[in-house]
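Novice: show me how the following folds:
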Amino acid sequence: MRERGMTRRRVLGIGGALGLTAATGLSTAAALARRPSITGAELRSAVPLPPPFQAPLPIPSVLKPVSTTGGADRYEITQREASAEILPGVKTPLWTYEGAFPGPTIESRRGRPVTVTHRNELPVPTVVHLHGGRTPAASDGYPTDLVLPQGWHDATMHTGHGMQGMHDPRALVTKLTRAYTFPLDQRPTLLWYHDHRMDFTAPAIWRGLAGMHIVRDDAEDALGLPAGPRELPLMIADRAFAADGTLVYPSLDPTLRVRPGVREPYFAGVLGDVILVNGAPWPVHEADAARYRLRILNASNARHYELEAVTDDGRRLGLVQIGADQGLLATPVTHQSLPIAPAERYDVVVDFSGVPVGSLVRMVNQLGSGRTRDVMAFRIARGATDDSRVPRTLSTDLPAWRRPDAVRVRDFAFRAGQMHGGHGWLIGGLPFDPARSDVAARLGDVEVWRVVADVHHPVHLHLVGFRVLSRGGRPPLPHDAGLKDTVSLRPGEAVEIITRFDGYRGRYLFHCHNAEHEDMGMMANLEII
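Specialist: Below is the predicted model:
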């Protein structure tokens, strides 16, 4: 997929408001880098929206294992339709894991295997991907590895853009249930699980199929970081609501059975006008005047955030980053604002000890406007003692890959283009096809990948973590620190990453995690041989 030169293409209308001449490549796209981090179009809710900072912040329940014998933990999750009161006094139908949005959190120990048996009681096939997991290929959630619901007889169903009605001979299809096995032989971090069905990932996540999975170990526990009630998992996601409380989404086929994709104005991504944190709109959390550890996940389909913690008197509190997608940094990095793209996770500590009791600290999104500028708030409810700390050295087990270690360099262009007679999103000029081999990497090899974007693309690699080597030929940005599995490319930007393809052999993916881009072709196969 090495880029072989620019070819002139016609102007594509992207997201209604954004136009890009793909042919002029980086010269045109670079001008877009000065624009806000928005790729997509926003849906407007038709139901009255509540004022901010009224709903208490929910904390997702921690799922209990059904068995802990034999050195492994076993869980069971039912995927089913449910309804919840997300907006006050309004019931919203959802697709859920265990009847909740977000789904229940799974907490694991490093190196202790977990098996999660999913039962699909939804009206369509599903696939589960543990995002950020070092997972054998058979349990990674490849998009055609479907779990069929009861009564779904056509395993060779038309799956849309990538499949063109073809049967994937390597697909691992099961009926009603599937057991996913996760060895979790990896650094402690916040992972998340979500639907990954071919061509329909975006609307399935939008309807509620997302949950968190935390991996811990003894070394991290011994650091003295904020813990217990002062450690908060925060899943941020935007949505929009119809007048009757249902979720609005511009699917071409609202049944999500046959025709994938969204209406033309939302081609570049679907944005909502309501910001949810752990499933509540603009919530507030009563906090001690102490340090808090915030495990932040951007589970939005397409919305980017630039987060700041702002006090009543306008001061910005430091966001002390201690971890990235794939676990702890070597040393802390302090930010005044923190950009976070879809699927990225940041582990940060915020110190409320200097904030007067009774005041409010707002978490705001500098990329938002109107109601989407607010995210959530902390009300400092009481003074408190605090024996937590943020040590100067957080981790010593980060990989030390260097550029000379790489056995090859690969180039990939993430760009809009024509696909099957319509608009699509392409990697190296090609839409996703499960029957095609795109990249074959040898187990144990170190490689450098250079990826370039036309508009905003959060690029995710399955199986492995990576380090960011450069952005636009310059050193990485402060928020690029540590080991990542998703990197946010800005318009016209080229990023270099380095990784070692270890863990397991088999068929994996890399793709854009703007979920609408992913559904419209922006995935490719990664074969570990």
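Novice: for the rest of this, base every contact and every neighbour count on C-alpha atoms.
Specialist: OK.
Novice: measure the spatially most central residue of the chain to residue 526 for me?
Specialist: The residue lying closest to the centre of the chain (CA atoms, centre = their mean) is residue 343, at 1.6 Å. Separation of residue 343 from residue 526 (CA to CA, to the nearest Å): 19 Å.
Novice: right, and the residue nearest to the centre of the chain touches residue 300 too?
Specialist: Yes. Counting by CA atoms under 8 Å, residue 343 does reach residue 300; the two are 7.5 Å apart.
Novice: would you do the same for the sequence below? I want to compare the two.
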Amino acid sequence: MAELRTPGRRVSRGVSRRGFLGLTGAAVALGAAGFAGREFLRPGQPGLVLPSQAPLPGRFEVSLPVPPVLRPTRSDGTTDYYDVVQQVADLEIVPGLRTEAWTYGGSFPGPTIVSRSGRRAVVRHRNELPHPTVVHLHGGHTPAESDGYPMDLVLPAEAGGAAGGHHAHDASGAAGSVVGQRDYTYPMEQRAATLWYHDHRHGFTGPAVWRGLAGFHLVHDDVEDGLHLPVGDRDLPLMITDRSFAADGGFHYPLLDPAMEEHGVEDRYMDGVLGDVVLVNGAPWPALRVDRARYRLRFLNASNARRYRLALDPQPSGGGVLMQVGGDGGLLERPIAHDAIDIAPAERFDVVVDFSRFAPGTRVRLLNRLGEGRTTEVMCFDVSSARVDDDARVPTRLATVERLDLSRATTTRTFRFQLSADHGWTINGEPYRAGRPSARPRLGDIEVWRFITDVHHPVHVHLDPFQVVGRNNRGPGPYDAGWKDTVDVRPAGGVEVAVRFTDYAGAFMLHCHNLEHEDMAMMADFVTE
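Specialist: Below you'll find the predicted structure:
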């Protein structure tokens, strides 16, 4: 078994260890009291900004790129087969500079895979990078052997490739490590949704994703097709990330060990690494010319630690311009109108924006109201003056969303996400150890899971989505509708969710999706039976 432990370093995060652990204790007491508390610790933004060393580009000077759609290498009656080569690529991300990226297929983001609900996808990943990798389809309803368990490494194909951090494990249902390549099988027995794939290597997810290992995987179905939502060029996946850049244009990241043999980041960044450049689909503060028509914007927060409060400026008359139609687990039952949306790392929000509500020629900025300096802006939309046809719409009813019946819940489990003086970031006081399950839920049972935090923790559960039951002894929040697989748990707060695991027995993961927290041991196994 392998255990991640924080190296023997003092805790330094802007508050004293005694003060921080006092707040942690308050969070635990809050959970024991039934979440009857209020936020009081760093309500806006976890983490620390890592300043770039390179000159920063201007805003709205480059066009928004759209990741290419990956075509199957072959197909048969039930399955589409894809090949992805993980490779180093030299990219121009900051204009005038070259950035060495770790990529899926030579691009950042990686190519978008588009699947049909009920039609299987098999994706062969070949690792030509200098370090081991693991691929996780985030939001995928996936068998354990293809879920991207963090110990199931794909070692570099080239002989002599570094295998730093390779550990054996004995988790039930896991696939083990292989050399060179692995086939990941995705049955796609799930609703239409915006999924994404990214690296999930034990202890090194943060630097791998920071260097470029992330891409979209979109699922469509008949229900979605019948709604007449925007399609084609007006259906846009938008991967929002923040990054910092070294003087030579390379990705700047505060690794404790640049050789990537020891996990973790420098002390002061252990609460999360924030960049000072906002990228959308790999471009800094891009611009997009849009028709005066409805667009579906698939927002994905693929940042390591940064939260965003997304809003359009100017706001059109009447407000409610961000019409949410979907979330992590697919379509909502009914659309929800927002003026702004809070989105934590790994969360997805599908919204429809009707740009005909803006005057021709308007520059509409997408703002981040939780940002500072240049990170207060994300991208812009330049509204055309031409007249266009638009037959897209947002119906008042979108899809049927099954309600999990809490009266049938068999078990309530509590998971406390805390900083430990001895072990760093922990769940229920324990650092991650592969093969040591924290829960053994039975397939088909409804359970209630409680997540209790000290500071901000976006909590992600593998295998199946969940439904938010309540926050701090109240109802769900404004961004909790529908099926979710990641929930933003606020400082010294608690969230209760209803979950039901189905179909696949084996070892799966529960963890914080602040990637620096995840890498520094804030993960736990659960085994479905």
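Novice: quick check, residue 214 of the first structure in a helix?
Specialist: No. Read with DSSP: H, G, I helix; E, B strand; the rest coil, residue 214 of the first structure is strand and lies in no helix.
Novice: by how much does the helix or strand hosting residue 411 of the first structure deviate from the second structure on average?
Specialist: Here residue 411 of the first structure, judged by DSSP states H and E, is contained in strand 408-419. Here strand 408-419 of the first structure, set against the second structure after superposition, deviates by a mean of 1.1 Å using mean CA distance after the TM-score superposition for the first structure.
Novice: show me where the second structure has its helices.
Specialist: Along the second structure, counting by DSSP state H, helices occupy 17-32, 205-210, 222-225, 515-519.
Novice: quick check: buried residues in the shortest one?
Specialist: The one in question is helix 222-225 of the second structure. For helix 222-225 of the second structure, burial by neighbour count (16 or more other CA atoms under 10 Å) applies to residue 224.
Novice: superposed on the first structure, what's the mean shift for that helix?
Specialist: Averaged over the aligned pairs, helix 222-225 of the second structure sits 1.2 Å from the first structure after superposition, using mean CA distance after the TM-score superposition for the first structure.
Novice: so where is that helix in the first structure?
Specialist: Using TM-score structural alignment, helix 222-225 of the second structure corresponds to residues 218-221 of the first structure.
Novice: equivalent analysis for the second one, please.
Specialist: Matched against the first structure by TM-score structural alignment, helix 205-210 of the second structure falls on residues 201-206.
Novice: so what's residue 139 of the first structure up against?
Specialist: Counting by CA atoms under 8 Å, 6 or more residues apart in numbering, residue 139 of the first structure makes contact with 129, 179, 180, 181, 182.
Novice: give me that answer again for 7 Å
Specialist: 180, 181 (CA atoms under 7 Å, 6 or more residues apart in numbering).
Novice: cool, residue 143 of the first structure as well?
Specialist: Residue 143 of the first structure makes contacts with 127, 196, 197, 198, as judged by CA under 7 Å, 6+ apart.
Novice: overlap between the residues you listed and the second structure?
Specialist: Cross-checking the contacts of residue 143 of the first structure against the second structure gives 127, 196, 197, 198 as conserved contacts, using both residues aligned by TM-score structural alignment, their matches' CA atoms under 7 Å.
Novice: from the residues you listed, pick the one nearest residue 232 of the first structure.
Specialist: Nearest to residue 232 of the first structure among those is residue 196, at 25.9 Å by CA to CA.
Novice: who touches the strand holding residue 411 of the first structure?
Specialist: 1-3, 423-428, 431, 447-454.
Novice: make JSON lines from the kept ones among the contacts of residue 143 of the first structure and add neighbour count to it.
Specialist: Shown next, in JSON lines, are these (neighbours: other CA atoms under 10 Å):
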{"residue": "127", "neighbour count": "24"}
{"residue": "196", "neighbour count": "28"}
{"residue": "197", "neighbour count": "24"}
{"residue": "198", "neighbour count": "27"}
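Novice: of the residues you listed, closest to residue 392 of the first structure?
Specialist: Once CA to CA is applied, the member of those that ends up nearest residue 392 of the first structure is residue 196, at 38.1 Å.
Novice: which residues does the closest one contact?
Specialist: Residue 196 of the first structure neighbours (CA under 7 Å, 6+ apart): 127, 128, 129, 141, 143.
Novice: is it true that the second one touches residue 195?
Specialist: Yes. Here residue 128 of the first structure lies in contact with residue 195, judged by CA atoms under 7 Å, at a distance of 4.8 Å.
Novice: chain center to the strand holding residue 411 of the first structure, what's the gap?
Specialist: Between the centre of strand 408-419 of the first structure and the centre of its chain there are 21 Å (CA atoms, centre = their mean, to the nearest Å).
Novice: next one: stretch 450-466 of the second structure
Specialist: 12 Å.
Novice: the second structure: which residue goes with residue 69 of the first structure?
Specialist: By TM-score structural alignment, residue 69 of the first structure lines up with residue 76.
Novice: check the gap between its match and residue 184 of the second structure for me.
Specialist: From residue 76 of the second structure to residue 184 of the second structure the distance is 17 Å (CA to CA).
Novice: repeat for residue 232 of the second structure
Specialist: Between residue 232 of the second structure and residue 184 of the second structure the distance is 28 Å, computed by CA to CA.
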